[in-house]
Each structure stands twice: as structure tokens, then as C-alpha cells.
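Visitor: Quick one, what's the 3D model for this:
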Amino acid sequence: MRKHLLIILGIFIVAAAGIWLWISQPDEAHLAVNAVTGARPQITPPRPQNFPTIRIAEAVGWPQGAAPTPAAGLTVTAFARGLDHPRWLYRLPNGDVLVAETNSPPREGGGITGLVMNHLMDKGGAGGPSPNRIILLRDLDGDGMAETRTVLLSGLNSPFGMALMGGWLYIGDTDALVRVPYKEGDTRITAKPETVVKLSPGGFHWARNVIAAPDGKTLFVTVGSSTNIAENGIDAEKFRANILQVYPDAKTFRIYAAGLRNPNGLAYEPHSKELWVTVNERDMLGSDLAPDYMSQIELGDNFGWPWYYWGGYPDKRVEPANPDLQQYSKRPDYALGPHVAALGIAFAGDAKLGATFANGAFIGEHGSWNRVPVSGYKVVYVPFGDNGFPVKGAKPVDVLTGFLNAKGQAQGRPVGVITDKTGALLVADDVGNVIWRVSAGK
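Guide: Below you'll find the model as predicted:
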């Protein structure tokens, strides 16, 4: 008995020592974040890790009267406060704003590594039960603040993306694309959600975004991978790491684009009318790799995950190899930096934030958990040209910062971004539980 206890104690000590080494000696970045941004980011040799670097900003919330810091010439105010983990936003035609109050479904498994990572995710404000509802906010008098707040729909399953098409409100639950009837002005929907197509649940990436195609006939849905690099086998990733095109009348779908580890934001670029996506890339190649990105997507695109990143750089950890895919792996259009957790995307379109922000994309960077020093934790802007692509040589411009305080703690974390009916920018902050409104002027 004593021998068995000593063995167990020895295993515990070794495991504890490994965890301490994992936390106390992380991989530190060799490059500034800005060097790994743009159309031609610096792609350095990978530094593979057996344990991931962990460095997440502790979530503390906003002190009384505090707010993020806007770029010069802009002002930030609270559109709505006191929400419960608001992550995604959608503007209805009448100007009402929908907010998905949501979080990850319960996570299971992962062993010691999973336990430690779950603890650190809680620390970063990503823990807690999902509210599983959609809130409707209405600014009645146009003063930039929501006077009314109602629960439009509840009882969902980790909802995320929302899209209105053909009299239906479509919602991306973690395990299905569902829909409910909607008519303009509704503040409460009691109809039971109808399943359009089932989606693969579970795993690392739970959020399912949705956008309606311009022709009003199909929708696009993002489904992230269940793992980092298909470590449970590629069969476990069926219909994942994809953008799916859904045909709601037939209740079927096809793979529209593949090889995207964790696609999130979807938006149409106003000049080209083409669809763009933001994507979170892989972990455990070091603090400088691989860059999260945004890119235009077309039918048949494959961005290489899990075998390749940034247009053909091989990830030698993935077995079996897939050499035939290398030449067909699409290089993304624009890198947003390593581990920034790029989620929301909104094109300027009808934004009225001045000439500096008239033609480009706003990106909500939720912030890293596995980079030293941390990256993201802000909203940035990427200037575009009239050709529908980022300006040559352009780097991201800070729009909203100050989410980290002087101690490096997270007062807030930006996620979804949209424009409101007046042309201001709305930003969902799921740690501060605020919807921030960025407008022109001081």
C-alpha cells in the first residue's frame, strides 16, 4: 500500500513540476506583433511546444467611470451596460440591435492540461455558464443609448451568429443552425426554434457564425475545428474547420471553404461584394506563429489546416502528412498578428467616423491566452482600397484600446463589431458586459 502511495505521490510531483515549468518558462516572442501583420508578415521558423505557453490577462472588469480609449477624433460611450457575457451583435433593418449573450457549452475531458487551461480561461473571463439568449436593444430617441432591453429569444444552445432572411431569424447554435419567424418590431419571440441543419458540437471551438448571401437564397455558417491540429484524427474533424453553405429550403449544406482552423467573423466588402472571414490560427508553434488572419473566400478555397499555415508552410507535427495539398493551400489576404484572437469584422460601409475610417475593416481582437507578451485586446482598423483589398503595405490602425489596465489585467475584451443606424461603431465587450459605441467627434 505504501509503495502504491509513493508511486502516486511521485506521479503527482512530476506532473506538478511539468505544470510549473509550463507556466514559469513560456515561449517569449522574438518579434513585435506588428511585424507579423499585413499582406507579407514575417514568418519565422516554428518553435514547437509540448505544453502551450500560457499568459492570459486576468479579467477584472471596468472601474466606475472607466472606458476604453478611442483613436484621435473619436469618442466612446456605453450603448448598453449590465449585460451577461455579450459576444455577438446584429443590426435589424429597423435599427434594433440584437446581442447574443452566450458562452461555451460545458467542456469535458482534457486531463491535467485541460484542468489548468479551464482554470486560466475562467481567469480570463471566458468561463461560467452560457446565458443562452438573445437580447434586443432599442435606442428610442437616437441619443446613442439603448432605452429599452428585452429578451427576444431564450433557451438556445450557446448561440452566436444571427442573420435575417426571408422573414426568418437564423441563429447559429453550437450544434445546429436554427430559425424562428420574425416580423419587424418584434421584441419577444416565443416560437420554438426550428432546426435547419445540424452542426458538429463539442471540442475547442464552439461558436457558429452565420451570414445571409446577398441573393437571399443561402446562408454561410462557420464551424471551427474540434482540436488544435487534428490530434484526435482527421475523421473527428468532419464538416469542421469549414465554412458551410446552407440551403434552408432543402435543409442541406455543402462545404464552401475548408482548411480554416477557427473561422469567426463574416462580412461582405462593400466595393467587391465579396465575402470575407476572420480566422484564429493554430497554437503551440511559439509566440510568433501562426498569424491570425482575414481573407476573402470563394467556393473551393482550402487554407491548409491542419497540415499547412499561411499558404503552404508545413506543420510537421501533423501526421500523416498531406504533401499533395501544399500547392493548393490558399495564402490568406491579410495577417492580423499572432494569437490576437481576431473575431469580429465589420466593413466601414455606412460608418460615419471620418475620412480616416471611411474605407476598410474594423476587427475585434479578443486577446491572446498563449503569447508572451499578450497580443490583441483591442479593436483595429485595416484600410482598404477601392479594389476591395487592403491598401498595399498598410498595417492595422488602433481604433479602441485601453482594455488592459496598467497591471496588465483585462478590464474588457472586445468581440463582435457592427455599425449602428447612425453610422457609429458598436463593440461587444464580454468581460466588461458592455456594448461600447464609438462615434466621430469629441
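
Visitor: alpha carbons only for contacts and neighbour counts from here, please
Guide: OK.

Visitor: Tell me the secondary structure of the most centrally placed residue in the chain, please.
Guide: Closest residue to the average C-alpha location of the chain: Leu343 at 2.6 Å, with Cα atoms, centre = their mean. State at Leu343, reduced to three classes by DSSP: H, G, I helix; E, B strand; the rest coil: strand.

Visitor: List the buried residues of the helix or strand hosting Leu152.
Guide: Using DSSP states H and E, Leu152 falls within strand 148-153. Buried positions in strand 148-153, judged by neighbour count with 16 or more other Cα atoms under 10 Å: 149, 152-153.

Visitor: quick one more, to check against the first:
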Amino acid sequence: MKKWLLLFILLLALTPVIIIGGGLVPITSVAVLWNTLTGSGIDTPQQQVLDQRFQLADGFSLNVYAGDLPNARFMAISEHQAILVSRPHQGDVVLIQPDQQNKTVGGQRDILIQGLTRPSGIAIHQGWLYIGEANRIGRIAFDSATASTSGDYQTLVSGLTDDGNHPYKQIKIGPDGMLYLSQGSTCNVCLEEDSRRATMSRYQLDGSGEQLIATGLRNTMGFDWAPWNNALYGTDNGRDMLGDDYPPCELNLIEAGQFYGWPYFNGANQADPDFPEAPKALASSAQPPAFEFPAHNAPLGMTFIDAATLPDRFEKTALVALHGSWNRSVPDGYKVVSLHWQQGEIVSRDLISGFEKNADVIGRPVDIAQGSDGAIYISDDYAGAIYRLVYDGNDNQQNAATSTATAPATSAALTPISLTTPSWLTDDNREALYQRGQAIVAQRPCLRCHQTATPNSNLDLASIGQRRQYQQIIERLIQPTPPMPNYSFSEEDQKALAVYLVFESLKPK
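Guide: Predicted coordinates for the structure are as follows:
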């Protein structure tokens, strides 16, 4: 091993921060940072460890489908249920046959194609395997019945730049029959020399007819189309070096011709400190996210699932793999969440958690795919694994709370007589605001400070309804007292938080 590499490892082991671009950045762990830089990881955990560590949504079970797959990243499933998985640092795509005797585990595995340049996104369509390499998009004829390729590998799009922080390319075939390409930024926050970076484009299936679809997408490694209206949504990783809790990562509704903020704006169009004088035209046109993930959660693969074999609560649902923080003083993310489109809102719930526990990381989920039998597969580039998740229980969480919280008493059962009800709070919108506020509290790290507060103190959320009116809570959210960060909540989020905090504190204990 080269001397400089040994020195770098030693320095990382001796300090909780690293210096990037003149700033200090906390790191979650040396091993996780090394995984981010090199794709290396750990041995696949045994099933017993998973059973002890993982918390699953009610009625689900999970097992290791395939282990010993270092750097397993993005997947595609053939019509004969073979799983194809890209491995950028190995430069190959591996094919895992289904086991004919035991469908819960993978069977024979083979390297389907190798010698590639950091392959990432893959897609199977009409007898072709499409591969997004760091510097090009290619395809090769693929026979699902024989699980084999034939003929020469064809370059469809060449000359893609692969320098900088986010060289990987994500591809998918859209419902319009076109090839979509997402390219991440070269940097944390900067103006790109290559105008195709930090964008989404689309092509004809032969690579011709390039069309720029959307700009200002820092690193959108997951995207999919909602099956009920074909709307395109994509996950986007927020920038670094602005603290543990800012800015949020994003889920964007991606529409042709739109600009999504980076590098000038973060979250709901908040000006970035490195670009305080953003062009006015961009400020008025930047699209806010459809949903915000906590900062540094690193949402990667996302898939809208077929809920035919699942409980009703999974209707209109996408699953998202949160790869987890590498640059946070307290680790966060490291889970698979379900996003539910309901009553005009997107609500997040934990589906699988436990990849990280007390700063001990045993996995980093990357991508999600669903087989024709309804089974859900999750890749993990840190544990070198593909997991298989199935629903095999009774649905007794029809009214499950968001994220990890338990379902509360309905807000309609609570009567805060001591409070003056504002004009914007009505019987018709109270429940929706309450649920939205609950989701925000679950997504943000609020309870890390507030749950240990002295009872009836200013930090005690359990008694806030006895101490503050709705507007007083909103004012505190607008101008928080340090060390509480300013999350720049939207007006609707401020109202939702006020309603949730008041009603939660006044419900019978």
C-alpha cells in the first residue's frame, strides 16, 4: 500500500474531523468515510445479527438474499427474476439467478459483463441491458430466458465527464419509452464547467436526440415515475459543510424545463451562503422540494412499489434507501423509508431501520427493486449484500404513525380550552395539520434535545400547550433561540408544528 494512503488512514483514525475546501467537516466514522471514498465495506452480517438489530414495519420479514457482493449498488430484475447488480469499483455487473428450490435466497451468480468504467445505473428493456458508466451510456443484447448477453457492447452516449465528487450516472427507461440520465455535480457547491452536470436529460433508446429536462439537481441518484399519474420524482442529496442539520436532502417533482435550486438555493429555496447574490430570475423560478429528508441522510435509490400483495396503507407508496451520513457528528439516515402520497401530503415512515445503532454501522442501503412476486430487494454496498423483504403478517397498522412514532390519539379528541383558536385552524383542517406536524417532528432531530428537558421548562414540549399560544410557537419557529437551528419552515409547516405540539401536549396522559 502506498505511503500516502497509510498516512491518510492514520490521520483519519486520529481525528473526528477532516478538512475539505478550507472547512472542518465532522465524520461519522473512518470506515463509513472509507466506504464513501473507495466503495470498500465489511463482511455481510449473519442473519442472527440482522434479526437482533433490524426493526421492520409491522408484518414484514427480511433475510440476506445474497452476500459477499462488495460494492453492490444499483439493481434491475429480469422477467425471469434474475437480479442484476452494478458494482462501480469492480467495473462489472453481476447476475444472480433465483434458486429453484428456495426462493428466499439467490442461486448461481456470474459476472455478466466486466471491464466497465464505474458502472452504476442499469436497466433492462426490450431485449437490451442498458448501463450507465461514469463516462458513457452503453447497451448489450440481453436474453432474460438464458440470463446471458450476446453481440458487442454498444456505446450510445459518449463523452460524459466523470471527474469530481459525483461521477456515477443513473439511468432508467421512462413510461414514454425514452432513456433518462441523471448526472451529479462535480463538487459540493460551485458553478459547473460542464453544463450537463447536476442535471437530468433524456434520449431516444439509441442515444440520439439529447434533451435537457431539468437543472439544479445536485446529485439525483434515485428517480421513478408515480404509476397513478406518471409524475417523475427524484431524490437529491443536499450539500455539505453547513452543519449537522442543514440543508435538507430533497425529493423533487421533476418537470421538464424546471430549475431545482443548486447551487444557489437549498431546501425550500433558501439562499446558499456561498451564493448570497443569486440571479433574480433564478430566485423566482427555483422549484422547492416536494418533500424534505433530514440533512445528510443521503437518499439514493427510490422505487414506486406495486402494493397488490401489501396492506392498503402501501397504496401510492415509494420506497427510498437512505444511504446515511458520512459527515455528521452523530450518524443519521441508514434506513429504508416508505413515502406515502395521501391527502395531498407526502408522509414518511420507517420500513427498515437498524443499519446504524449507537454509531455502529453494519449496512448502508443503496437501491430498491421489486420482483414480480411482490418481494422487495435492497442492495447494500457497505455490507456487500442484497436483502429480501416480504410481507407475511396481518395488517394491524392501518393508522400507523409516521416514521418511528406510535399512532397518537386523534386530534379531534383533544380540546385545548385554555388556548385562543386562530382563524386558520378549523375542524376541517385540524387533523391534516396534526399529522403533518407529527411527520415533521419525526423527520427532524427535535427530540434529541427536547425529550430530555426538565418537565415544565421552556424546552419541555410535553407541556408547551399550557405555556404558549399557537402564534407564540410559530414565532419561536421563525426566530429560534440558539442552539436550536433555524430550519426556515414554510408557513404551512409552522402551523402544522404548532397544532401538533399543542394537541400532543394536551392529550390525556
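
Visitor: Just give the TM-score of the two.
Guide: With the length set by TM-score structural alignment, normalised by the length of the first structure, the two chains reach a TM-score of 0.77; 366 aligned residues with a Cα RMSD of 2.5 Å.

Visitor: picking that back up, which other helices and strands contact the strand holding Leu152 of the first structure?
Guide: Strand 148-153 of the first structure sits against strand 133-138, with contacts defined as 3 or more Cα pairs under 8 Å, 6 or more residues apart in numbering; DSSP states H and E.

Visitor: quick one: the equivalent of Tyr153 of the second structure over in the first structure from Asp288 of the first structure, how far?
Guide: The alignment partner of Tyr153 of the second structure in the first structure, by TM-score structural alignment, is Pro193. With distances taken as Cα to Cα, to the nearest Å, Pro193 of the first structure is found 43 Å from Asp288 of the first structure.

Visitor: who's more crowded, the two?
Guide: Asp288 (27 against 19; other Cα atoms under 10 Å).

Visitor: Could you report the distance from that one to Gln411 of the first structure?
Guide: From Asp288 of the first structure to Gln411 of the first structure the distance is 25 Å (Cα to Cα).

Visitor: what's the strand holding Leu152 of the first structure aligned against in the second structure?
Guide: Strand 148-153 of the first structure covers residues 108-113 of the second structure once aligned (TM-score structural alignment).

Visitor: who touches stretch 107-121 of the second structure?
Guide: 73-75, 86-100, 131-135, 148-149, 168-172 (Cα atoms under 8 Å, 6 or more residues apart in numbering).

Visitor: For the buried ones among those, write the corresponding PyMOL selection.
Guide: Restricted to buried positions by 16+ other Cα under 10 Å, the PyMOL selection for the contacts of stretch 107-121 of the second structure reads:
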select buried, resi 73+74+75+86+87+88+89+90+91+92+93+94+95+96+97+98+131+132+133+134+135+149+168+169+170+171+172
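
Visitor: and the contacts of stretch 107-121 of the second structure, which of them are in strands?
Guide: In strands, judged by DSSP state E, the following of the contacts of stretch 107-121 of the second structure are found: 75, 86-87, 92-98, 131-132, 148-149, 169-172.

Visitor: which residues in the second structure form helices?
Guide: For the second structure, the helices defined by DSSP state H occupy 3-14, 30-38, 47-53, 280-285, 430-443, 447-450, 464-467, 470-478, 491-506.

Visitor: Distance from the fourth one to the middle of the chain?
Guide: Centroid separation between helix 280-285 of the second structure and its chain, computed with Cα atoms, centre = their mean, to the nearest Å, is 27 Å.

Visitor: Mean distance between it and the first structure after superposition?
Guide: Compared with the first structure after the fit, helix 280-285 of the second structure shows a mean deviation of 1.0 Å (mean Cα distance after the TM-score superposition for the first structure).

Visitor: Which residue numbers in the first structure does that helix align to?
Guide: Going by TM-score structural alignment: helix 280-285 of the second structure matches residues 323-328.

Visitor: For that stretch, give me every contacting residue.
Guide: 302, 304, 308, 311-314.

Visitor: Tabulate these (TSV), appending distance to Ala230 of the first structure.
Guide: Compiled in TSV, these are given as follows (distance: Cα to Cα, whole Å):
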residue	distance to Ala230 of the first structure
Asn302	16
Gly304	12
Tyr308	12
Gly311	18
Gly312	17
Tyr313	17
Pro314	14
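
Visitor: from those residues, which is closest to Val223 of the first structure?
Guide: Taking Cα to Cα as the measure, Val223 of the first structure lies nearest Asn302 of the contacts of stretch 323-328 of the first structure, at 14.2 Å.

Visitor: so how far is Gly73 of the first structure from the closest one?
Guide: Per Cα to Cα, Asn302 of the first structure is found 40 Å from Gly73 of the first structure.

Visitor: And for Leu404 of the first structure?
Guide: Going from Leu404 of the first structure to Gly73 of the first structure by Cα to Cα gives 21 Å.

Visitor: Between the two, which is the more surrounded one?
Guide: Between Leu404 of the first structure and Gly73, Leu404 has the larger neighbour count (other Cα under 10 Å), namely 23 against 12.

Visitor: Quick check: closest non-adjacent residue to Ala191 of the first structure.
Guide: Val180 (6.4 Å; Cα to Cα, 6 or more residues apart in numbering).

Visitor: OK, contacts around the aligned residue in the second structure for Arg437 of the first structure?
Guide: Matched across to the second structure, Arg437 of the first structure falls on Arg388, judged by TM-score structural alignment. Arg388 of the second structure is in contact with 62-65, 104, 375-378, counting by Cα under 8 Å, 6+ apart.

Visitor: Leaving out chain neighbours, which residue sits closest to Arg388 of the second structure?
Guide: That would be Tyr377: by Cα to Cα, 6+ apart, it lies 4.7 Å from Arg388 of the second structure.

Visitor: Could you find the counterpart of the one you found in the first structure?
Guide: Aligned partner of Tyr377 of the second structure by TM-score structural alignment: Leu426.

Visitor: can you count the residues close to its match?
Guide: Neighbours of Leu426 of the first structure under the rule other Cα under 10 Å: 25.

Visitor: Distance check, Ala318 of the second structure against Gly222 of the second structure.
Guide: Ala318 of the second structure sits 11 Å away from Gly222 of the second structure, going by Cα to Cα.

Visitor: intersection of neighbour lists for the two?
Guide: Common contacts of Ala318 of the second structure and Gly222 (Cα under 8 Å, 6+ apart): 302-303.

Visitor: Between these two, which is the more surrounded one?
Guide: Taking neighbours as other Cα under 10 Å, Ala318 of the second structure and Gly222 compare with Gly222 leading, 26 against 22.

Visitor: now the strands for the stretch 101-250 of the second structure?
Guide: Taking DSSP state E, counting those that start in this stretch, the strands of the stretch 101-250 of the second structure run over residues 106-113, 122-125, 128-132, 137-143, 148-157, 169-173, 179-183, 199-203, 211-215, 222-225, 232-236, 249-254.
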